[in-house]
Each structure stands twice: as structure tokens, then as C-alpha cells.
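K.L.:
could you look at this predicted model? Sequence included:
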Amino acid sequence: MTTSLDSSKNKGIRALLAATAIAMLLQTSLSTVSGIASAAPAPNAKVTSASSTAIYESFQTKLYQKNGLPGADRYLESHISQVTRYHATLMVLQLENVRNKALTAMTDRMLVPNVQDQMLKIYKSKDSFTQLMSRTKDKNLRSLLQQARDSGYRMVMLEGALYPIMNYSDFDKYTSYVNEDIKQYIRIMAVETNIIAAEDGALMIGYQEILNRALNQETFLNDYPKSNRTRQVQNLLNNYTLYTFYGLNNTPLFDYETNTMVAAAQKGYKAVLQRHNNSEHNDSDLLKKLGTFMDVVADSKFEKTEAVEKWLEQHVPVTKYSNP
């Protein structure tokens, strides 16, 4: 593993991110927070509209000031029980938006060659920002790592470099106070960032897990078609649809040499289809499409024949599911 990052490698890593689910996570959560339905107050019965508005305005002041993310998060955690559910939901979504927007600058700071070199010299597998902080004697590096952690990010190793990504598990402390759709959205995104689905053009999770995640995303879209975060979840489902029916360049669904569907996918897809045959997902469009696909593939003796390719072009065209 090299410990230096020249400009060409930085570009290569960024290209990698753009081609994976992580890139989608970094880019698709910057929508406005309009269209949030006003709901019943959060659990505190003493909440009033005036007091809730005052807290909301104070939060915004903290959130949008320079390096305001850590302070805004602490303030929100201390006051979220004192606002209406509408304001709680609005503030959590605004916090997510600003964290996503600030992530580019934080990534650039961490990719500075001498910073990466320092981090990689003390890094141990699956380290967190906190663990890395405990090993460095450099005050500037410790300050950067603390800011990244307190700004709501977690650290991952990608292609020999250390990156900050969104830490959606950090939003879990707010799920009791927000609208149900945003609660479910946070859970979906936490799964994505806790165990990354794809890296370097290869799948990092199993085929049953791919379908399990996709089904949760599909359920969200069916249950909350007008949610403020519908677009983000739809982008995720688009990715997972391509994973399901095509795989990725380095883990294709059909082996490049034998042109046969990989055995793990055959086994995993059959298991999921059988398991959900009489479940709450038995009306899933994704599973119906997968069931038909498996029939076509079985008729072709699990080889990627012209018939299989034609079916994919008609029913799962890549252009339809490629996110802009």
C-alpha cells in the first residue's frame, strides 16, 4: 500500500466514488426541505408554536455559521424534545443537507498528501476517527479528525486512501422526534454507510443482502411517495436494480469467461424469491421482475444468451436506471 497521493490518484479515487453507491450518498441529499407535512408535536406536551420557532431559528443561526456543524448538532440534541415534530423533522433534514454540502471540503482536507501520509502511518483496520486521534501526537491532525467526527462523518478506507463519509447512525438519536418517513429514511441510509455495498467496481455485500436492501427501499417509496427524501431513495433503488440484474464490472452477474450466471447469485436469488413468496413483499415489482428474469435465465440454462440479453434490454435497460 502506498502512503502518498498524487493528483492523478486523487482523480482516480474521485472517479471511483462517482461510480459507487458512496458517491450517490455524497451527492443526492442536497435537496431543499420543502414539502414536509406539519404533524403532531414531539413527545413534550409543553411545546408551543412560539417556543418551537425560537429554537428552530437559533438552530439555523448555529448551523449556517462557519464550522457550525458540531455546535448545531449539540444544540439540536439538547433541544429537539422541546420543538414540534414539524420543526424537528425540518432541522434534521437541514442538518443532513449541510453535512452533505460540507463533506466535499472535508474530503479535500483529508486528501492532502502529507495529511494522508500521517493518517496511514498510524491507521489500523476499521479504525474510527476517535481511535486515530488517540494515536497521533500532531495537534493539527487531531483537530482535523475531531472536526470530521463531530461534524457527523465516519472514516472508511477506499483504494488505499482514508475518506470521510456520512455517518447516518449519528442521526439515530433524532428518530423518535421526526416524521415516520424520515425515520425510515435514516435507517435505510445508515445501512448504506455502515456496510458499503460497492467499491472499486465490485460488490461488497451478498446477493441476498442486495435484494433485502432493495426491498426496503421499494417499500419506502410505496409507503411514502411524497416524502422529501423520495429522490434519494429512488436513486438508491436504481443502483440496486442494476446490481441485481447486471452486477458490476469486477463482479458481473454473468461470469466473463463462462458466460454463466454466478452460482452465489443463483442460490441467493432463489432463496429470496422462495422466502417472500407469501410475505408482505409478494406484490413487489422488483421480485416479480426478478422471478420472470430467473425463468428466462433458467430456460437458457443460466447462460447469458441472446434471449437473456434481449429481456434485459426490454425490462431493465441500463439507461433507465443510471442516475444522472
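P.N.:
Noted; the coordinates are in hand. Numbering: from 1, shown residues only.
K.L.:
switch to C-alpha atoms for all contacts and neighbour counts from now on
P.N.:
Will do.
K.L.:
okay, and Gly71 sits in which element?
P.N.:
Using DSSP states H and E, Gly71 falls within helix 69-79.
K.L.:
what packs against that helix?
P.N.:
Packing partners of helix 69-79 (3 or more CA pairs under 8 Å, 6 or more residues apart in numbering; DSSP states H and E): helix 49-63, helix 85-110, helix 139-150.
K.L.:
below is an additional structure, to be compared with the one above:
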Amino acid sequence: MADYRGKSRIDRRRRRSRSRSKDVRGGYKLITAEGFIFPIVDYGKLVSYADKMSISMKAYLDVMATESDAATARDAGLAISWDELANRALAAESYVVAFPDTPERKAIEIKYLNYLNMYLIGLNNTPIFDYDTFLILPEVKSQYEQMATTHAGTITGQLTKQLLSILDTTEGAVFAKSKNGEQTNIPAIQQFRDKINASVSSKLPASKN
């Protein structure tokens, strides 16, 4: 006699499996990071419904979709160009300034701080300086100069200009080299880094919520 109960269990598993696959196709995508696979919201698909949303929600989805379509960082390194990172920081800042009272403001503010810290400090596997000389990388300095000039009225531009001014006093050194050739902090730059988040918080508009 056929084991219909076993067949039924298999059918239920298949239905659940198909359902999970449909969920992934319907609004999530699978990504890998440091050997792990996990789902994230596919905001790019939600943007297609923008004509039915408020202006603030569309702006929120635009910021989130940019990240879900192409992750900023992967395995402690930058996965996009410095120019693209600058654009993402500016877009996130623009959202918070334009829509300070939305429920989504906090999420975008956190993302902005993350982008800004990566931009001004760098990542372990994508530093802003040369590991041998500890001097600011030419391509990074060029991006900073463009940011400070083109976006002088933004918080991102103002903080970048501050960092450039400090780098002028250190002759481009992001870190000092000890007698043993080891990397050591430069007080002025360390102080700047420590105050990035506080500086941003003091400049962003307050939320009424």
C-alpha cells in the first residue's frame, strides 16, 4: 500500500519551498557576506510603485534601493567607487534635511553616518591612505577637494573641508610613523574622527517626533 502520509508531507515541504522561493522573488534578494547567505529587502522592486507613494517615501526608497542594488561595502572593503560613496552620502544627507520628521528619518540618518564615516575614515581593506607612507591617497584627496568645492553648503562638504584643512597642516599625513615605523595617531585627525557623529547631529535639523 502506498504511503500517502509520506507523500503528503513531501508535498507540503515542496509547497513551503515554493512559497519561500516566491517570497525571495517577490520582494527579497539573497546576498553573501563573509561566507554567509541571507535575504535583504529588494527595494529596487518597490521603487516601481513610486507613483502611488508620497514624495518622502519615494525619496526613502531611492536611498534604500541604491544600497540593495549594489552594496557599499563587502568584506571590510569598499565595493563601489569613492565618487559613488560620496553621492550616497549626499543623497542620505539630503533626505534627512528635506524630510526630518518622517518615520524613516532615523534609518536614513544611521545610513548617512555610516556612509560619511566610510568616506572620511575609510575601511580596513580600503583605507584613505597609503599603508607605506600613511599619506592621503591622491584619488581620495581629489574626491575630497571636489566635494568641498562643489557641495560646500552641505554637512558632508563642510566636514570634508575641515579634514582637508587638517591634512594641510600634516602635509597630507593621515597617521604618523613611529621610530619603529609603526602607525600612530595624529591628535588633530583623531579628534576630528571622534567628533564626526556629534558634528553631524548638531548640524542636522531636529525631528519633531
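P.N.:
On my side now, so go ahead. These numbers were taken from a predicted model, which means no experiment stands behind them.
K.L.:
thinking again about what came up before, right, so the helices and strands packed on helix 69-79 of the first structure: which one is the most enclosed?
P.N.:
Comparing those by mean neighbour count (mean count of other CA atoms under 10 Å), helix 85-110 ranks first with a mean of 20.
K.L.:
next structured bit after that helix?
P.N.:
Counting by DSSP H and E, the next helix or strand C-terminal to helix 85-110 of the first structure is helix 113-122.
K.L.:
find me the equivalent region of that following helix in the second structure.
P.N.:
Across the second structure, nothing matches helix 113-122 of the first structure (TM-score structural alignment).
K.L.:
and that helix, what does it pack onto?
P.N.:
Partner elements for helix 113-122 of the first structure (3+ CA pairs under 8 Å, 6+ apart): helix 129-135, strand 161-166.
K.L.:
using JSON lines, please lay out these together with distance to Met261 of the first structure.
P.N.:
Shown next, in JSON lines, are these (distance: least, CA to CA, whole Å):
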{"stretch": "helix 129-135", "distance to Met261 of the first structure": "40"}
{"stretch": "strand 161-166", "distance to Met261 of the first structure": "33"}
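K.L.:
point out the most buried one among these.
P.N.:
Ranked by mean neighbour count under mean count of other CA under 10 Å, these are led by strand 161-166, which reaches a mean of 22.
K.L.:
what's the next secondary structure element after it?
P.N.:
Once the chain leaves strand 161-166 of the first structure, the next helix or strand it forms, by DSSP H and E, is helix 180-194.
K.L.:
need the residues that contact the next helix or strand after that following helix.
P.N.:
Using DSSP H and E, the next helix or strand after helix 180-194 of the first structure towards the C-terminus is strand 198-199. Contact partners of strand 198-199 of the first structure, identified using CA atoms under 8 Å, 6 or more residues apart in numbering, comprise Leu16, Leu17, Thr20, Ala21, Ile22, Leu158, Met204, Ile205.
K.L.:
quick revisit: Asn250 of the first structure: which of the helices and strands packed on helix 113-122 of the first structure is closest?
P.N.:
If you check each of these against Asn250 of the first structure by CA to CA, strand 161-166 wins as the nearest, at 19.7 Å.
K.L.:
got a list of contacts for the closest one?
P.N.:
By CA under 8 Å, 6+ apart, the residues outside strand 161-166 of the first structure that reach it are 22, 25-26, 99-100, 103, 106-107, 110-111, 116, 119-120, 148, 152-157, 193.
K.L.:
adding neighbour count, write the contacts of strand 198-199 of the first structure out as a markdown table.
P.N.:
As requested, the contacts of strand 198-199 of the first structure are exported to a markdown table (neighbours: other CA atoms under 10 Å):
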| residue | neighbour count |
| --- | --- |
| Leu16 | 19 |
| Leu17 | 20 |
| Thr20 | 20 |
| Ala21 | 20 |
| Ile22 | 19 |
| Leu158 | 13 |
| Met204 | 14 |
| Ile205 | 12 |
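K.L.:
looking at the helices and strands packed on helix 69-79 of the first structure, which is closest to Tyr246 of the first structure?
P.N.:
Closest among those, using CA to CA: helix 85-110, at 29.0 Å.
K.L.:
what's the angle between that closest one and helix 69-79?
P.N.:
Helix 85-110 of the first structure runs at 160 degrees relative to helix 69-79, counting by axes from the mean of the first three to the mean of the last three CA atoms, to 10 degrees.
K.L.:
quick check: which of the helices and strands packed on helix 113-122 of the first structure is nearest to Gly268 of the first structure?
P.N.:
Smallest distance to Gly268 of the first structure across these (CA to CA): 29.1 Å, for strand 161-166.
K.L.:
centre of the chain to whichever helix or strand Val233 of the first structure is part of, how far?
P.N.:
Assigning secondary structure by DSSP H and E places Val233 of the first structure in helix 230-246. Chain-centre distance of helix 230-246 of the first structure: 11 Å, with CA atoms, centre = their mean, to the nearest Å.
K.L.:
the second structure: matching residues for stretch 76-96 of the first structure?
P.N.:
Using TM-score structural alignment, stretch 76-96 of the first structure corresponds to no residues of the second structure.
K.L.:
distance between that stretch and the chain's centre?
P.N.:
For stretch 76-96 of the first structure, the distance to the chain centre is 21 Å (CA atoms, centre = their mean).
K.L.:
swap in stretch 221-239 of the first structure?
P.N.:
12 Å.
K.L.:
in the second structure, which residues correspond to it?
P.N.:
Stretch 221-239 of the first structure corresponds to residues 96-114 in the second structure, going by TM-score structural alignment.
K.L.:
what do you get for stretch 183-200 of the first structure?
P.N.:
With TM-score structural alignment applied, stretch 183-200 of the first structure matches the range 58-75 in the second structure.
K.L.:
in the matching stretch, which residues are buried?
P.N.:
58-68, 72-73 (16 or more other CA atoms under 10 Å).
K.L.:
about what we covered before: tell me the angle the helix holding Gly71 of the first structure makes with helix 49-63.
P.N.:
160 degrees.
K.L.:
picking up where we left off before, which one, of the helices and strands packed on helix 69-79 of the first structure, ends up nearest to Lys304 of the first structure?
P.N.:
Closest among those, using CA to CA: helix 85-110, at 39.7 Å.
K.L.:
what sits closest to the residue nearest the centre of the second structure if chain neighbours are left out?
P.N.:
The centroid of the second structure falls nearest to Tyr115 when counting by CA atoms, centre = their mean (3.8 Å). In this structure, Tyr115 of the second structure finds its nearest non-sequential neighbour in Ala89, 5.3 Å apart by CA to CA, 6 or more residues apart in numbering.
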